[in-house]
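A.B. asks: Got a predicted structure plus its sequence, pasted below:
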Amino acid sequence: ITYLKNGNSVYFTGNDSIDDTKGIIDEEKPIKLVILDELTEFFERGQGEDEISNIEATFVRGNDDEFCMEYYFNPPKNPNASIFKWVKKMEKRSDCIHIHVDYRDVPEKWLGKKLIQSAMEMKKVDERMYNWIWLGISIGLDEIVYYMFDKDKHVLDRNLTNDEINGITRIDASCDYGQMNATVFEFWGLNPTLKTVFGLDEFYHSGRESGKQLTPSEYAFKFKKMCEKIKEEFGQYPRNLYIDPSARGLAEEIKRACPFIKIRGAQNDVKLGISRVQKAIAFQKVLFSTRQEMLLNEIVIYSYDKKSIESGIEKPVKDDDHCMDALRYYIMGIWKYIKRYLPDVEKNEGGEDD
């Protein structure tokens, strides 16, 4: 974008490689201000400090004065994240100023009352999450991933009422598939009137624990029987099955056995998926059934690997997580609906800006 009166220009670019920024340098008119936004992406998906240093070296060349670089990022939950090591290095530089801001640092009229109310709603239901998302505080990671789960709040120990059943506009299923490991099907009902997802039922089979491994065609038959049970009880077949894309053989068998259902490859971004499930649980937008016995067993022990937390790249422990994967696949699959039921917080997936 060029301001014609004086020729000043603003350039916008991504940075898949260092060559992306080299191409916009004008040797006759050195760039005086460079802004890097979403800085955590450089550390999580790029080359981190090396990449940032290359960009700085590219633009500072030929600038004798009045040159400035600004870096913006939402602080990760984990205080051991790589970006914080870089921040500590930068703070030692005499030419660096580190400023932390949150939504309270700007006039309320800029934000609007709805956004303020959203922040207060989150503070009410989960102050820890509020401190991270709205205040940008690195709160650290609980060892238990879904620490906000409360059996008394999130589990219905009764059958659904007629209003709850009649308000379900779509039923979906999600699947995590294992050969010797467990295979699980979870069934869910979306009720837009009550702005709630209801867990409906569950199928779980472990070849290792039972001593009998099922073939993909046998699992497809079991899934079909579960779908017929759902249809009889709730008046409709599941519409979609969100399944790990690597389970192609099972997906093909289910497609043949259940022509009424659409196979959807699950979005398998674990970090983002966990964040979204946490929000759905925190605001009680997903309620579970006592029929989902294995899911309820897993959700209270699903935890991060301690060593991964210390290294700054948190990863859940890959044990007893089959139902947790199926839950995440489903929430990711229908997120466009779930986020409508939340206070206006999804606009910011992370914390506030530094």
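C.D. replies: Happy to help now that I have it. Numbers count the residues shown, from 1 in each chain.

A.B. asks: make it CA atoms for all contacts and neighbour counts henceforth
C.D. replies: Noted.

A.B. asks: quick one: the strands in this protein?
C.D. replies: Per DSSP state E, the chain carries strands over the ranges 2-3, 8-9, 33-36, 68-71, 155-156, 170-176, 182-191, 196-206, 240-243, 262-265, 286-289.

A.B. asks: Could you list every helix and strand in contact with the first one?
C.D. replies: When you say that, I think you mean strand 2-3. Strand 2-3 sits against strand 8-9, with contacts defined as 3 or more C-alpha pairs under 8 Å, 6 or more residues apart in numbering; DSSP states H and E.

A.B. asks: contacts for the strand it packs on?
C.D. replies: With contact meaning C-alpha atoms under 8 Å, 6 or more residues apart in numbering, strand 8-9 is reached by Ile1, Thr2, Tyr3.

A.B. asks: okay if I get those residues as JSON lines plus distance to Ile309 and neighbour count?
C.D. replies: Formatted as JSON lines, the contacts of strand 8-9 follow (distance: C-alpha to C-alpha, whole Å; neighbours: other C-alpha atoms under 10 Å):
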{"residue": "Ile1", "distance to Ile309": "42", "neighbour count": "9"}
{"residue": "Thr2", "distance to Ile309": "45", "neighbour count": "10"}
{"residue": "Tyr3", "distance to Ile309": "47", "neighbour count": "9"}
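
A.B. asks: Pick the one among the residues you listed closest to Val270.
C.D. replies: Ile1 (37.3 Å; C-alpha to C-alpha).

A.B. asks: quick one: the closest one and Gly7 touch, right?
C.D. replies: No - Ile1 lies out of contact with Gly7 (C-alpha atoms under 8 Å); the separation is 9.7 Å.

A.B. asks: Tell me which residue lies nearest the centroid of the chain.
C.D. replies: Nearest residue to the geometric centre of the chain (C-alpha atoms, centre = their mean): Leu272, 1.9 Å.

A.B. asks: here comes the other one, which I'd like you to weigh against the first:
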Amino acid sequence: MSETKLSSVIGPAFHFLARDVFQHGHTHYDLSGGRGSLKSSCVSLLVPLILIANPGTHAVVLRKVANTIRDSVYAQYLWAIGELGMAAYWDAKVQPMELIYRPTGQKIMFRGADDPMKIKSIKVPFGYIAVTHFEEKDQFAGRAEIRTILQSTMRGGSKFWNFESYNPPISRDNWANKDSLEERKDRLCHKSTYLEAPSEWLGEQFITEAEHLKATDERAYRHEYLGEAVGTGGNVFENLELREITDREIASFDRIYQGVDWGWFPDPFAFIRLHYDRARETIYFIDEIYQNKLTNDASGKLILQKGYRDAYITCDNAEPKSSADYRAMGLPAKEAVKGPGSVDYGMKWLQRRKIVIDRRRTPHAYDEFVNYEYERNKDGEIISGYPDKDNHLIDATRYALERICRIMGATA
């Protein structure tokens, strides 16, 4: 493909990087940026071209969790091959998930890092794996996990390309943010934003949404759209994954938990519905109700209208009559046990889990978990203790998962 043709489908902000890639100026490429920055699009366009220019090589594209691949990176690479005008030359398979270049048999393979043995056992029919792409780098456990994978893939060849793309986590202390600041001669770090992308590629509505967030919540805008780590280092929840949760994912959720923190005014009534993946220690928020001046009858009817009587609702035990009202309505409600030390343990338990939040599904949970910070003294130094404010859905989440915490050793 000519450089002119490539420049018509790749974002202008990536032209220099693309030249460096094809000249093999570096081995490692770190691409960070906010929404609409085109970083993942760039990598998906480059990888097929690298393989075509280097017969005998293959690529592996990785995400932390395998069941997120088909609707994300796999779909992204299908798009890229179409944009390159090469769809007729590639076969797309889903079992296993891979793209095969018909003229040579070279492969782009897609794998989840949640099963390390499958990565170690990857075999190619000829040649070697020259290209790796870690999509959503921050979802991986750390540099050690990525290094272990590369030790399995970077073998038997003379030239390698490793791409790591991600939206910077909100806290500047997150390992992915700190990792990108470390200088190494064989790595090129590239940061981009939607402001560098052609507006017609993003669409008018995308720009409208970005500008609205900028006007209403500049901090969130800087994080989500500009890719800035705006966290102060005092964030209670560092392990947040802020992304879309697809309907396909939700359809596979089989461990549903629900919690309620009673409120009226000014404190709101707060209900959360979530899935907890025990194997991966990951919480996914599915839905919420967050409203002032809701009677028990009104909030109960909202829950019933959503069809959420399929899982226990663990409620704040400060109002046992309210839980009884729910049971009278046919909702499987019960009071939280709580007890001495339960708040501290519950918070620490949540901090050790990954929490996936889709702002469109649970906007108030997003606001609470993203902005919740440790208390500080008059000198601005972080002190122990969790502020008892702006944490209603955080409390509801603790209640929802209380029995899991207790099973794993929480104080009753």
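C.D. replies: Arrived safely, thanks for sending. Because the structure is predicted, anything quoted here is derived from the model rather than measured.

A.B. asks: Mind checking the TM-score on these two?
C.D. replies: Overlay of the two chains. TM-score (TM-score structural alignment, normalised by the length of the first structure): 0.51; 232 aligned residues with a C-alpha RMSD of 5.0 Å.

A.B. asks: just to revisit the earlier point, any chance of the strands of the first structure in a markdown table, with distance to Asp20 of the first structure too?
C.D. replies: Putting the strands of the first structure into a markdown table (distance: least, C-alpha to C-alpha, whole Å) gives the following:
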| stretch | distance to Asp20 of the first structure |
| --- | --- |
| strand 2-3 | 19 |
| strand 8-9 | 17 |
| strand 33-36 | 13 |
| strand 68-71 | 17 |
| strand 155-156 | 51 |
| strand 170-176 | 39 |
| strand 182-191 | 44 |
| strand 196-206 | 44 |
| strand 240-243 | 36 |
| strand 262-265 | 32 |
| strand 286-289 | 43 |
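
A.B. asks: Where in the first structure does stretch 7-17 of the second structure align, residue-wise?
C.D. replies: Per the alignment by TM-score structural alignment, stretch 7-17 of the second structure matches no residues in the first structure.

A.B. asks: Just the terminal-to-terminal distance for that stretch.
C.D. replies: 12 Å (C-alpha to C-alpha, to the nearest Å).

A.B. asks: out of the strands of the first structure, nearest to Met332 of the first structure?
C.D. replies: Across those, closest to Met332 of the first structure is strand 240-243 (C-alpha to C-alpha), at 9.1 Å.

A.B. asks: how about Glu200 of the second structure, what's its partner in the first structure?
C.D. replies: Under TM-score structural alignment, Glu200 of the second structure pairs with Lys109 in the first structure.

A.B. asks: quick one: its match and Met122 of the first structure, what's the gap?
C.D. replies: From Lys109 of the first structure to Met122 of the first structure the distance is 20 Å (C-alpha to C-alpha).

A.B. asks: who has more neighbours, those two?
C.D. replies: The neighbour count for Lys109 of the first structure versus Met122, taken as other C-alpha atoms under 10 Å, is higher for Met122 (23 against 7).

A.B. asks: The more buried one matches what in the second structure?
C.D. replies: So Met122 of the first structure corresponds to Leu213, using TM-score structural alignment.

A.B. asks: how about that match, what does it touch?
C.D. replies: Applying C-alpha under 8 Å, 6+ apart, the residues contacting Leu213 of the second structure are Ala220, Tyr221.

A.B. asks: The stretch 201-350 of the first structure: helices as residue ranges?
C.D. replies: 207-210, 216-234, 248-257, 270-282, 293-299, 306-311, 322-333, 335-338 (DSSP state H, counting those that start in this stretch).

A.B. asks: closest to Lys153 of the first structure out of these?
C.D. replies: helix 270-282 (9.5 Å).

A.B. asks: what about that closest one, distance to the chain center?
C.D. replies: Relative to the chain's own centre, helix 270-282 of the first structure is displaced by 5 Å; criterion: C-alpha atoms, centre = their mean, to the nearest Å.

A.B. asks: mean offset of it relative to the second structure (after superposition)
C.D. replies: After superposition onto the second structure, helix 270-282 of the first structure sits on average 7.1 Å from its aligned residues (mean C-alpha distance after the TM-score superposition for the first structure).

A.B. asks: Show me what that helix is packed up against.
C.D. replies: Under the contact definition 3+ C-alpha pairs under 8 Å, 6+ apart, helix 270-282 of the first structure sits against helix 322-333.

A.B. asks: distance of the counterpart of Asp20 of the first structure in the second structure from Ser152 of the second structure?
C.D. replies: For Asp20 of the first structure, the aligned position in the second structure is occupied by Lys118, per TM-score structural alignment. From Lys118 of the second structure across to Ser152 of the second structure, the span is 11 Å (C-alpha to C-alpha).

A.B. asks: who touches the longest helix seen in the second structure?
C.D. replies: For the second structure, the helix with the greatest residue count under DSSP state H is helix 39-53. For helix 39-53 of the second structure, the external contacting residues (C-alpha under 8 Å, 6+ apart) are 1, 10-11, 14, 18, 22, 31-33, 57-59, 76-77, 80-81, 84, 106, 108, 131, 133, 135, 163, 165, 192.

A.B. asks: Buried among those? Make that a PyMOL selection.
C.D. replies: Listed next is the PyMOL selection for buried residues among the contacts of helix 39-53 of the second structure, using 16 or more other C-alpha atoms under 10 Å:
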select buried, resi 10+11+14+18+31+32+33+57+58+59+76+77+80+81+84+106+108+131+133+135+163+165+192
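
A.B. asks: Please produce JSON lines containing the contacts of strand 8-9 of the first structure, extended by distance to Asp105 of the first structure.
C.D. replies: Putting these into JSON lines (distance: C-alpha to C-alpha, whole Å) gives the following:
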{"residue": "Ile1", "distance to Asp105 of the first structure": "29"}
{"residue": "Thr2", "distance to Asp105 of the first structure": "31"}
{"residue": "Tyr3", "distance to Asp105 of the first structure": "30"}
